[in-house]
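**Student:** Below: sequence and its predicted model.
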Amino acid sequence: MTPRRPISPEGLRKLQEEMDRLIRTERPAVIKEIEIALGHGDLSENAEYTYAKEKQALIETRIRDLQERLAACEVIDLNNRPKSDRIVFGCSVKIEDVDNGDQKIFTLLGQDEADISKGIISIDSPIGKALIGKEVNDVVEVKTPGGLKEYEVLEVS
């Protein structure tokens, strides 16, 4: 059985939009490219045909991946969750590096929504796992490639 993957309604919508685009736009376009390339004759030396078939394989692989991800999604409505002082899925968290005082703000969401450039981390990431269930003033230890890091939770919202 595939483990459930928590996701926000917005994250689910984005996955569904990508799947829809691949099925309705990308797949028919690559089929058309293959048809055109087939019209050019000898397939053994037909780079357009080879490229289009490779592109088709990538599209079909991504569609299957999205189907599996969508089937495993567990949508968590961020607007209807109970008020809590503990860090849970969907929370924004302000943390401080205990060693150097650097502060960071993260929002904890699912794997499919993680984007560090936007301050969104997965609850399955090392820091996400360490933060889940913690409260303000708690200190968490996170194993990083650079060694063990300690962070203090400053705010939870």
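**Tutor:** Cool, got the structure. Residues are numbered from 1 along each chain as shown.

**Student:** Please make it C-alpha for all contacts and neighbour counts, starting now.
**Tutor:** Fine.

**Student:** so after the longest helix along the chain, what's the next helix or strand?
**Tutor:** Counting residues, the longest helix found in the chain (DSSP state H) is helix 47-72. Beyond helix 47-72 on the C-terminal side, the first helix or strand identified by DSSP states H and E is strand 73-75.

**Student:** Comparison target below:
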Amino acid sequence: MNKVPMTVVGAETLRKELDFLKFDRRPKITEAIATARELGDLKENAEYHAAREEQGICEARIRDIEGKLSNAQIIDVTKMDNTGKVIFGTTVTILNLNTDDEVTYRIVGDDEANFKLNLISVNSPIARGLIGKNIDDEVTIVTPGGVTDFEIVAVEYI
């Protein structure tokens, strides 16, 4: 299976969630199932069925996280020399040449992306347009809002 790029922060976040699910949530669900079993007839026991459903959701999420971590290629840009080139994991400040608005994005993996926090997926149109470019380059990017011209103002490996 192909390796999926992930930042150090993204991998750590997934590991924390995995630990929480395995060592906190899973035991509580098991306890809830045991308590619900003691209430009697399992066919009509809503607490039992709810706990079993929650168990299924929790186990599916555990498998999902374990799969993502096993296929992750963790990239730490802080250990690389800043060449001014936009690569996965870099923090990029761009200037919209049409509106003079300046915005800073960090290019991250699909699971880490959060546009509200300016974390954009490596597969997003903006990131694809920026990857491989250098500081002071002008790029034209086709976004859902239309074609926009940007200038790369800063590239940070943080």
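**Tutor:** Yep, that arrived. Please read all numbers here as calculations on a predicted model, not as lab measurements.

**Student:** Centre-most residue in the first structure?
**Tutor:** Centroid-nearest residue in the first structure, with Cα atoms, centre = their mean: residue 112, separated by 2.0 Å.

**Student:** just checking, that one touches residue 11?
**Tutor:** Yes. With contact defined as Cα atoms under 8 Å, residue 112 of the first structure reaches residue 11; the gap is 7.1 Å.

**Student:** on average, how far is the longest strand belonging to the first structure from the matching bit in the second structure?
**Tutor:** Once the first structure is assigned using DSSP state E, the strand that runs over the most residues is strand 147-156. In the superposition with the second structure, the average deviation recorded for strand 147-156 of the first structure is 2.2 Å (mean Cα distance after the TM-score superposition for the first structure).

**Student:** which other residues reach that strand?
**Tutor:** 85-87, 91-99, 134-143 (Cα atoms under 8 Å, 6 or more residues apart in numbering).

**Student:** Show me how to select, in PyMOL, the buried members of those residues.
**Tutor:** A single PyMOL command selects the buried members of these (16 or more other Cα atoms under 10 Å):
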select buried, resi 87+91+92+93+94+95+96+97+98+134+135+136+139+140+142
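
**Student:** quick one, what contacts residue 49 of the second structure?
**Tutor:** Going by Cα under 8 Å, 6+ apart, residue 49 of the second structure touches residue 42.

**Student:** any idea what it aligns with in the first structure?
**Tutor:** When the first structure is aligned by TM-score structural alignment, residue 49 of the second structure is paired with residue 50.

**Student:** Please spell out which residues along the longest helix of the first structure are buried.
**Tutor:** Along helix 47-72 of the first structure, these residues count as buried under the neighbour rule (16+ other Cα under 10 Å): 48-49, 52-53, 55-56, 59-60, 63, 66, 69-70, 72.

**Student:** which one of those sits closest to residue 121 of the first structure?
**Tutor:** Nearest to residue 121 of the first structure, judged by Cα to Cα, of those is residue 69 at 17.7 Å.

**Student:** How about that closest one, nearest residue that isn't a chain neighbour?
**Tutor:** Residue nearest to residue 69 of the first structure in three dimensions, not counting chain neighbours: residue 5, with 7.7 Å by Cα to Cα, 6 or more residues apart in numbering.
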